[in-house]
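A.B. asks: Sequence first, then the predicted structure, then my questions.
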Amino acid sequence: MFRFIPRRLFNTGLFLQQESSKLIKSSCPAGTVLNVNVKKSGKDPIALEDHEYPAWLWEVLDKEAQDRKLAQDPLKLRKKQIRKANRARIKQNNFLQQL
């Protein structure tokens, strides 16, 4: 139905960084041991300063930023809409089968 054609887009990181006026602060101070180690021989990660993290990290949970990003790429937006409709249809069919 749809064919995926890879293409390279221009980096808009600086543009988005200037655009966002909200400054989100980290939930823990720099230098804090995070205690999220999952490997037996691994080391616990240490929190960094806010400016040391990449800019995209602060927009991951921001719904408005994600919606703006999806609006720029209509194929991704349509794919997400189809996936959401399919999940709803599957849940509805599963519910009806239980009756």
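C.D. replies: Ah, there it is.

A.B. asks: switch to C-alpha atoms for all contacts and neighbour counts from now on
C.D. replies: OK.

A.B. asks: tell me which element Leu77 falls in.
C.D. replies: Element membership for Leu77, per DSSP states H and E: helix 74-98.

A.B. asks: which residues are in contact with that helix?
C.D. replies: By CA atoms under 8 Å, 6 or more residues apart in numbering, the residues outside helix 74-98 that reach it are Leu70, Ala71.

A.B. asks: Could you tell me the angle between whichever strand or helix holds Asp67 and helix 74-98?
C.D. replies: Assessed by DSSP H and E, Asp67 sits inside helix 63-72. Angle, helix 63-72 to helix 74-98, by axes from the mean of the first three to the mean of the last three CA atoms, to 10 degrees: 110 degrees.

A.B. asks: what's the burial count for Lys76?
C.D. replies: 13 (other CA atoms under 10 Å).

A.B. asks: Tell me the spacing between it and Ile82.
C.D. replies: 10 Å (CA to CA, to the nearest Å).

A.B. asks: Ok, Leu16 next?
C.D. replies: 27 Å.

A.B. asks: Got another one to weigh against that:
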Amino acid sequence: MALSYIRSLRSMNIPKELIQMGGCRTFAVGSKSKKGGKGGAAADASKASTIIKEVKASAVVGANILKDGANPKILQDSEYSGWLWHLLDKRPALSELRRKDIESLPYEDIKRFVKLDNQARIKENNSIRAKN
């Protein structure tokens, strides 16, 4: 499967800037400069970089999962739901929740405490059973 994926990538014409953004490792290509050329490669590179900048500024590249769909457009921050901005907030660990008074915790933290405590007890029981 990996070989067929690599073969399909070789046949595609991907700009260098896009590859560098994705963190893909590439191998150096030998220099094939022609004497007396008109410099067409440099013109193509500048066109590709402007296209990539336009695409990055207007759409989420790679977010399309449908065959016939298009990449979603980037909206203003005010047009997104409020919960989206709290997805990456730090949540308290189980040890920190155990130190606090359960009665004073908000509902979300109580729910998280119960979930993490159940996971910890299951892991402990599984490790005890595995040793016997």
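C.D. replies: Yep, that arrived. Since the model is a prediction, treat every value here as computed from it, not as a measurement.

A.B. asks: TM-score of the superposed pair?
C.D. replies: Here the TM-score for the pair of chains, by TM-score structural alignment, normalised by the length of structure 1, is 0.48; 64 aligned residues with a CA RMSD of 2.7 Å.

A.B. asks: ok, back up a step: and the helix holding Asp67 of structure 1, what does it pack onto?
C.D. replies: helix 74-98 (3 or more CA pairs under 8 Å, 6 or more residues apart in numbering; DSSP states H and E).

A.B. asks: In the helix holding Asp67 of structure 1, which residues are buried?
C.D. replies: Ala65 (16 or more other CA atoms under 10 Å).

A.B. asks: now stretch 117-132 of structure 2
C.D. replies: Quick answer for stretch 117-132 of structure 2 (16+ other CA under 10 Å): Asp117.

A.B. asks: Which residues does it contact?
C.D. replies: So stretch 117-132 of structure 2 is in contact with Leu94, going by CA under 8 Å, 6+ apart.

A.B. asks: so how far does stretch 65-83 of structure 1 reach from one end to the other?
C.D. replies: So stretch 65-83 of structure 1: terminal residues 20 Å apart, CA to CA.

A.B. asks: remind me, longest helix of structure 2?
C.D. replies: helix 107-131 (DSSP state H).

A.B. asks: count of neighbours near Gln97 of structure 1?
C.D. replies: 8.

A.B. asks: From Ile90 of structure 1, how far out is it?
C.D. replies: With distances taken as CA to CA, Gln97 of structure 1 is found 11 Å from Ile90 of structure 1.

A.B. asks: do Lys63 of structure 1 as well
C.D. replies: Applying CA to CA, the value for Lys63 of structure 1 to Ile90 of structure 1 is 25 Å.

A.B. asks: Repeat that for Arg83 of structure 1.
C.D. replies: In terms of CA to CA, Arg83 of structure 1 sits 11 Å off from Ile90 of structure 1.

A.B. asks: Relative to Leu116 of structure 2, how far out is Lys123 of structure 2?
C.D. replies: Distance check for Lys123 of structure 2 against Leu116 of structure 2: by CA to CA, it reads 11 Å.

A.B. asks: now swap in Ile19 of structure 2 and tell me
C.D. replies: 40 Å.

A.B. asks: now swap in Glu124 of structure 2 and tell me
C.D. replies: Glu124 of structure 2 is 12 Å from Leu116 of structure 2, by CA to CA.

A.B. asks: so who does Ser49 of structure 2 touch?
C.D. replies: Glu17.
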